[in-house]
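A.B. asks: need a 3D model of the following:
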Amino acid sequence: MPSECRCATPCGCGEAPSPAPAAARSSARRCGTSTSKANSSGAPEVGLFDKSRRVPLLALLGRAALRLLWATLRRPPLAPDDAARLASARPAVLVVWHEQTLLAAARLRALAEGRRLAILASHSNDGELVTRIAAPFGIEIVRGSASRGGSEGLRGLYRATRRGASPLLMPDGPRGPQHEVKPGAVVLAQMAAVPILPLHFAASRVWRLGSWDRMALPLPFSRVALRVGEPIDVPRRLGGDEIDSWRREVGRRLDELAGCEPPAAPGQPGRHAEADGHDDPGEPGARPGGSGTTLDRASLLFSPNLIRCRV
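C.D. replies: Down below sits the predicted model:
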């Protein structure tokens, strides 16, 4: 009695076909058949939106869209203090909140002036897409994971820093929680003996995406400003508790740079920016939190549209 064939369709092997579809792919290999579509010549047919073609196509469209958007944006010149800090800290670990990624992309020329930038991209399809979009702009791409232990990506960024590159990191990425700094930036600065340079980007008009970080997309013809904080010098020798303290310090500096105040102690008044962007930005020239950074009027007007302080 012939044994039951595990092929999804009759294949000429002399056995009765089995209707089980679950074994179709494995049985096709045993019987010499294929489950993929084929054209009249017998070759597999590859569609326009096949995975192998999808990433290059999306990267091409992404670069074109970014260039078109960038052409409409206005970029105020850096304040003298900001320009001096950006020029002096070279190389450095540049940090910015994840929600400002697209705004940072709009000011790449200011960031890359006199320095080589490096970013971390995973080995996934998303990482390949980021690589294809960013590489033509002269950015060094370090492939590795930031979420699965992070050791591979950290080693790659360390080597890039030793070569003179300045890694641009989003310390609350890649999946949040929002505005919670991971230890990677602190550890990298400690290993490479370079400072951490906090950055804040703001746009006069933004559209919020529905992502976990409410990514800010600058609208056409808006102004995109850049502010640069004081360099953070991380000691070469740190214990576990000290790394955690420096991690929180990086988050505090980023919030201060955006005009946010730390949460007030119980029973004491405090002001926090509202999510809808209608808070009072304060007086020009104020120095929030003692950061020593003078806020210009443009940055004060932009900040409420961009940042959401923790409450």
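A.B. asks: every contact and neighbour count from this point should use C-alpha atoms.
C.D. replies: OK.
A.B. asks: what's the end-to-end length of stretch 68-84?
C.D. replies: Using C-alpha to C-alpha, to the nearest Å, one end of stretch 68-84 lies 30 Å from the other.
A.B. asks: show me which residues of it are buried.
C.D. replies: When burial is assessed from 16 or more other C-alpha atoms under 10 Å, stretch 68-84 yields the following buried residues: L69, W70, L73, R74, R75, D82, A83.
A.B. asks: between those residues, which sits nearest W97?
C.D. replies: Proximity of these to W97 was ranked by C-alpha to C-alpha; the top entry is D82 with 17.8 Å.
A.B. asks: which helix in the chain runs the most residues?
C.D. replies: In the chain, assigned by DSSP state H, the helix with the most residues is helix 51-72.
A.B. asks: give me the helices and strands touching the next helix-or-strand element following that one, please.
C.D. replies: Using DSSP states H and E, the helix or strand that follows helix 51-72 towards the C-terminus is helix 80-88. Using 3 or more C-alpha pairs under 8 Å, 6 or more residues apart in numbering; DSSP states H and E as the contact definition, the elements that helix 80-88 packs against are strand 224-228.
A.B. asks: would you mind getting the angle between the strand it packs on and helix 80-88?
C.D. replies: Comparing the axes of strand 224-228 and helix 80-88 via axes from the mean of the first three to the mean of the last three C-alpha atoms, to 10 degrees yields an angle of 70 degrees.
A.B. asks: next helix or strand past strand 224-228?
C.D. replies: Sequence order places helix 240-257 as the next helix or strand after strand 224-228, per DSSP H and E.
A.B. asks: closest one of the buried residues of stretch 68-84 to I196?
C.D. replies: Of all the buried residues of stretch 68-84, I196 sits closest to D82, with 14.4 Å by C-alpha to C-alpha.
A.B. asks: could you also give me the structure for this second sequence? I'd like to compare it with the first:
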Amino acid sequence: MKLHKRILEKTWAQSLVSFLIARYLRFAHATSRWEVRGWDIIQSQYDAEQPIIVCFWHARMIMATFGWQNTVQLSMLSTPHRDGKIAAMTYNRLGIKTIWGSTKKGGAEAARAMIRALKAGEVIAITPDGPKGPRQRMQLSAINIARMSGAKLVPVTAASSSSKILGTWDRLQIPTPFSRGVISIAPPIDVPRKASAEDYEALRHSFEERLNTMTQDLDAEFGLQTPEPAPLPTALPAERPVDGEHAP
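C.D. replies: Okay, the predicted model is just below:
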């Protein structure tokens, strides 16, 4: 293992990196103009005690949290590996709680934690193409959690007039200071408690298209080209639905 990776395995190093990232994000936010479109959608659902799951692509997760209001507690799912820990520490410094787990490994445990958070009145955030892609391709995890909990899915996207796009699998976008940005929130989508596998697949495909279209339209306002979704594999990785009867 390379030296810098060994160092980043240390808790003190992860804490330092998260501190520096959080400071940068606060500066970038404070020196920029951000518009939030549709916050009333989240606030009204929250005030009505309707559980909701906000979904944004992994590449937009930094920008999507820029417009979050402190009137609603947000909890984000994060994987407990090195990069996930740094991201979680960063978001904790910005007032966002962490739910540890992965939709791929130990999915049942992560599902139970998210359902508990929803029942406690928190809004949870899932990047439906995470943790490792394919980019801008929705997996079934968010639909499964919504089905078990009675939560609605809320599509969210964001764009900035100036951002650094990393060469990572998701093309992560980091907003730069002195820019202009928009967070766009669409009306919630109901997930039926019981439906056929074909119906859930149709819902998954429809949500994926909607979120991609929202992102493309918002990027177009800034004259930006949206990264293309990753090519589909022969079939999306199978995700076994978690038995709702065993959820807390």
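A.B. asks: can you give the structural similarity as a TM-score?
C.D. replies: Comparison of the two superposed chains (TM-score structural alignment, normalised by the length of the second structure) gives a TM-score of 0.80, and 221 aligned residues with a C-alpha RMSD of 2.4 Å.
A.B. asks: thinking again about what came up before, can I get the buried residues of stretch 68-84 of the first structure in JSON lines with distance to K51 of the first structure?
C.D. replies: Listed next are the buried residues of stretch 68-84 of the first structure as JSON lines, based on distance: C-alpha to C-alpha, whole Å:
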{"residue": "L69", "distance to K51 of the first structure": "27"}
{"residue": "W70", "distance to K51 of the first structure": "28"}
{"residue": "L73", "distance to K51 of the first structure": "33"}
{"residue": "R74", "distance to K51 of the first structure": "36"}
{"residue": "R75", "distance to K51 of the first structure": "37"}
{"residue": "D82", "distance to K51 of the first structure": "43"}
{"residue": "A83", "distance to K51 of the first structure": "43"}
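A.B. asks: tell me the secondary structure at A158 of the second structure.
C.D. replies: In terms of secondary structure, A158 of the second structure is strand; the call rests on DSSP: H, G, I helix; E, B strand; the rest coil.
A.B. asks: what is the neighbour count of the aligned residue in the first structure for it?
C.D. replies: Structural alignment (TM-score structural alignment) places A158 of the second structure against F201 in the first structure. The burial metric for F201 of the first structure, expressed as a neighbour count using other C-alpha atoms under 10 Å, is 28.
A.B. asks: rewinding a little: have a look at how far, on average, the longest helix of the first structure is from the second structure.
C.D. replies: Here helix 51-72 of the first structure is compared with the second structure after superposition; its mean distance to the aligned residues, by mean C-alpha distance after the TM-score superposition for the first structure, is 1.7 Å.
A.B. asks: quick one: contacts of that helix?
C.D. replies: Outside helix 51-72 of the first structure, the residues within contact range by C-alpha atoms under 8 Å, 6 or more residues apart in numbering are L48, A106, N125, E128, L129, V130, R132, I133, P220, F221, S222.
A.B. asks: stretch 83-92 of the second structure now?
C.D. replies: Counting contacts by C-alpha under 8 Å, 6+ apart, the residues touching stretch 83-92 of the second structure from outside are Q14, S15, V17, S18, F19, I21, A22, S78, T79, K97, T98.
A.B. asks: buried subset of the contacts of helix 51-72 of the first structure?
C.D. replies: So, by 16+ other C-alpha under 10 Å, the buried ones in the contacts of helix 51-72 of the first structure are A106, E128, L129, V130, R132, I133, S222.
A.B. asks: list the contacts for the last one?
C.D. replies: With contact taken as C-alpha under 8 Å, 6+ apart, S222 of the first structure is in contact with T72, L73, R74, A203, S204, R205.
A.B. asks: which contacts among those does the second structure share?
C.D. replies: Here those are checked against the second structure with both residues aligned by TM-score structural alignment, their matches' C-alpha atoms under 8 Å, and the contacts held in both are T72, L73, R74, A203, S204, R205.
A.B. asks: roughly how far does the fifth one sit from P220 of the first structure?
C.D. replies: With distances defined as C-alpha to C-alpha, the gap from S204 of the first structure to P220 of the first structure amounts to 10 Å.
A.B. asks: kindly reformat the buried ones among the contacts of helix 51-72 of the first structure as CSV containing secondary structure.
C.D. replies: Formatted as CSV, the entries for those read as follows, by three-state DSSP:
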residue, secondary structure
A106, helix
E128, helix
L129, helix
V130, helix
R132, helix
I133, helix
S222, coil
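A.B. asks: report the two of these separated the most.
C.D. replies: So, those by C-alpha to C-alpha: farthest apart are E128 and S222, at 29.4 Å.
A.B. asks: how many residues are close by the counterpart of L108 of the first structure in the second structure?
C.D. replies: Under the alignment by TM-score structural alignment, L108 of the first structure pairs with W68 in the second structure. A total of 17 residues lie near W68 of the second structure under the criterion other C-alpha under 10 Å.
A.B. asks: kindly report the same for E230 of the first structure.
C.D. replies: 20.
A.B. asks: counterpart of it in the second structure?
C.D. replies: Aligned against the second structure - with TM-score structural alignment as the criterion - E230 of the first structure pairs with P187.
A.B. asks: distance of its match from Q45 of the second structure?
C.D. replies: In this structure, P187 of the second structure lies at 10 Å from Q45 of the second structure, with C-alpha to C-alpha as the measure.
A.B. asks: now swap in L203 of the second structure and tell me
C.D. replies: 21 Å.
A.B. asks: of those two, which one has the most company?
C.D. replies: A count of neighbours by other C-alpha under 10 Å puts L203 above the other of L203 of the second structure and Q45, at 18 against 15.
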